[in-house]
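>>> sequence unavailable; structure follows:
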C-alpha cells in the first residue's frame, strides 16, 4: 500500500553517520510509501527567542511533517550514554507546538553505534524523553546495531543477517500499526 507516509528522523546530523545509513535501510524495508525526512538543524531552544519571534519556521516544517506522517522511524545514536543534543533540542521545540503533533503516531526507534551496546542507553533515554509527547512507540522488536562499522558494506547496505531480520520485523510492525 503506497499511500502511507513515513517520516524518517536521524538523531545525527553527520551525512555519513551509521544512523543515516540505518534510516535508509528502514525506509527501504517500509516501502512502498511516500517518504519525508525531518531536518533537525533547528535553533537551540530558547524561551526568549520563542517569546520574541514565535516558533521558528524550521520547527513548524518538522511538526507539519509529523502531522502528515502515518508512521515515524527515528534512528538516533547514543552520545555519552544519552540522547544526542540535536534530538533532545528537536523534542523540546516540538513540545512547544500546540496540539501534541506526535500524539498516538506509530513510532519506531532504531540505533547504530560504534560501541558494543548499539545505543541501548540512548534509546532508553529517548523513550523517556518521548513520553510527554505521547507517541505510540513500538516496544518490540528492537534494533541496536553494535560495532556499526562492521555491519554496513561499501554501498552503505546493512549486511549482517541478524540485524537485517530485526529491522525487517520492526518495519513490518510499524507498517501494521500505521494501517498498512
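The structure has been received and is ready for your questions. No experiment lies behind these values; they were computed from the predicted model shown.

>>> hey, let's count contacts and neighbours off CA atoms from now on
Will do.

>>> the strand or helix carrying residue 28: which residues count as buried?
Counting by DSSP states H and E, the element that carries residue 28 is helix 18-30. Within helix 18-30, the residues scored as buried using 16 or more other CA atoms under 10 Å are 18, 19, 20, 21, 22, 23, 24, 25, 26, 27, 29, 30.

>>> closest one of those to residue 177?
Among these, residue 30 lies closest to residue 177 (CA to CA), at 11.8 Å.

>>> that closest one against residue 169, yeah?
No. Using CA atoms under 8 Å, residue 30 is not in contact with residue 169, being 10.0 Å away.

>>> before we move on, the earlier item: what's the first helix or strand after the helix holding residue 28?
strand 34-37.

>>> which parts of the longest helix seen in the chain are buried?
Secondary structure of the chain per DSSP state H: the longest helix is helix 161-177. With burial defined by 16+ other CA under 10 Å, the residues of helix 161-177 counted as buried are 163-164, 166-175, 177.

>>> who are the neighbours of the helix or strand harbouring residue 88, in terms of helices and strands?
Using DSSP H and E, residue 88 falls within helix 85-94. Applying 3 or more CA pairs under 8 Å, 6 or more residues apart in numbering; DSSP states H and E, one finds that helix 85-94 makes contact with helix 57-68, helix 120-130.

>>> out of those, which is closest to residue 106?
Comparing the helices and strands packed on helix 85-94 against residue 106 with CA to CA, the closest turns out to be helix 57-68 (10.7 Å).

>>> sorry, back to before: quick one, the helix holding residue 28 and helix 161-177 angle?
60 degrees (axes from the mean of the first three to the mean of the last three CA atoms, to 10 degrees).

>>> just to revisit the earlier point, residue 145 is nearest to which of the helices and strands packed on helix 85-94?
Set against residue 145 and scored by CA to CA, the helices and strands packed on helix 85-94 come closest in helix 120-130, at 9.3 Å.

>>> A further structure is provided below for comparison with the first:
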C-alpha cells in the first residue's frame, strides 16, 4: 500500500510515496476465510454422517446374510439332529432383532444367538409389530419358503438393503 505525502521545501512541493508494509490480515479477509472453512466443514461433516449410515446398512445386511448361511449350514450338517432357522422381529417396544434358533418353530425351538439391529437401522420388512421366520430343511438346506427381509436407515427409509432367501436356498444381499 502506498501513501502520498506532500513535502513543502522552500517553495517547492515534492510528492513522495512512502511504502507501508501490511503484514496483518484485514477483518474482511478473516471473515471470508472463516466462512469458507465453515462451509467446507459442514459439507464434509454431512457427507461423513451419510457415509457412516450407509456403512452401518451394508454391514448389517452382511451380518444377516452370514447368520442365514450359518443356519443353513447347520441344517445341512444336521447339527444336533435338528432344523435351524432365523426369526426376524420388528418389535414396537424394543426395536428390531433377529435370532438364530434350532427346532421346528421359533416358539418351540431353542434360541442359539440373539442379535439386535444397530441403533441407526430398522426393519422395513417385516413391518412394525410383525415377524418372519426362515427355517432350513435338514440335509438339503432349502428354506421353508422364499423370504425377503428389508432393512433401512431410520433417518431415511428410502435408503435400504434387501436380503432375499430364494426357494432354492440361495441367499442374496
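Happy to help now that I have it. These numbers were taken from a predicted model, which means no experiment stands behind them.

>>> what's the TM-score here?
After superposition, the two chains reach a TM-score (TM-score structural alignment, normalised by the length of structure 2) of 0.22; 79 aligned residues with a CA RMSD of 6.2 Å.

>>> still on that earlier bit, from the contact counts, what lies against the helix holding residue 28 of structure 1?
Using 3+ CA pairs under 8 Å, 6+ apart, the elements in contact with helix 18-30 of structure 1 are strand 5-10, strand 71-75, strand 106-112, helix 161-177.

>>> which strands or helices does the first one pack on?
What that stands for is strand 5-10 of structure 1. When contacts are defined as 3+ CA pairs under 8 Å, 6+ apart, strand 5-10 of structure 1 packs onto helix 18-30, strand 34-37, helix 57-68, strand 71-75.

>>> what inclination does the longest one have with respect to strand 71-75?
Looking back up the chat, that one is helix 18-30 of structure 1. Using the same axes, to 10 degrees, the inter-axis angle of helix 18-30 of structure 1 relative to strand 71-75 is 150 degrees.

>>> from residue 18 of structure 1, how far out is residue 29 of structure 1?
17 Å (CA to CA, to the nearest Å).

>>> just residue 109 of structure 1 next, same as before
Distance of residue 109 of structure 1 to residue 18 of structure 1, given as CA to CA: 14 Å.

>>> buried residues, the helix holding residue 88 of structure 1. List them.
Quick answer for helix 85-94 of structure 1 (16+ other CA under 10 Å): 86, 87, 88, 89, 90, 91, 92, 93, 94.

>>> out of those, what pair is the most spread apart?
Farthest-apart pair in those is 86 and 94; separation 12.2 Å (CA to CA).

>>> which of the buried residues of helix 85-94 of structure 1 lies closest to residue 49 of structure 1?
residue 93 (11.4 Å).

>>> I'd say that closest one and residue 59 touch.
Yes. Residue 93 of structure 1 is in contact with residue 59 according to CA under 8 Å; the separation is 6.7 Å.

>>> all strands of structure 2, in order?
Using DSSP state E, the strands found in structure 2 span residues 2-9, 12-19, 84-91, 95-102, 110-116, 121-125, 131-136, 147-153, 160-165, 171-172.

>>> turn the helices and strands packed on helix 18-30 of structure 1 into a markdown table, including distance to residue 121 of structure 1.
What follows is these, written out as a markdown table (distance: least, CA to CA, whole Å):
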| stretch | distance to residue 121 of structure 1 |
| --- | --- |
| strand 5-10 | 17 |
| strand 71-75 | 14 |
| strand 106-112 | 10 |
| helix 161-177 | 18 |
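
>>> nearest to residue 36 of structure 1, out of the ones you listed?
Nearest to residue 36 of structure 1, of all the helices and strands packed on helix 18-30 of structure 1, is strand 5-10, at 4.7 Å by CA to CA.

>>> between strand 106-112 and the closest one, find me the angle.
Using the same axes, to 10 degrees: strand 5-10 of structure 1 against strand 106-112 is 30 degrees.

>>> against residue 7 of structure 2, how distant is residue 16 of structure 2?
To residue 7 of structure 2, residue 16 of structure 2 is 7 Å away according to CA to CA.

>>> packed most tightly, which of the strands of structure 2 would that be?
strand 84-91 (a mean of 24; mean count of other CA atoms under 10 Å).

>>> which helices and strands does it pack with?
Helices and strands touching strand 84-91 of structure 2, by 3+ CA pairs under 8 Å, 6+ apart, are helix 27-76, strand 95-102, strand 131-136.

>>> how much does the shortest one deviate in direction from strand 121-125?
Between the direction of strand 131-136 of structure 2 and that of strand 121-125, the angle (the same axes, to 10 degrees) works out to 80 degrees.

>>> same deal with the second one?
Calculated by the same axes, to 10 degrees, strand 95-102 of structure 2 forms an angle of 70 degrees with strand 121-125.

>>> which helices and strands sit right next to strand 95-102 of structure 2?
strand 84-91, strand 110-116, strand 121-125.

>>> can you do 10 Å?
Counting contacts by 3 or more CA pairs under 10 Å, 6 or more residues apart in numbering; DSSP states H and E, strand 95-102 of structure 2 is packed against helix 27-76, strand 84-91, strand 110-116, strand 121-125, strand 131-136.
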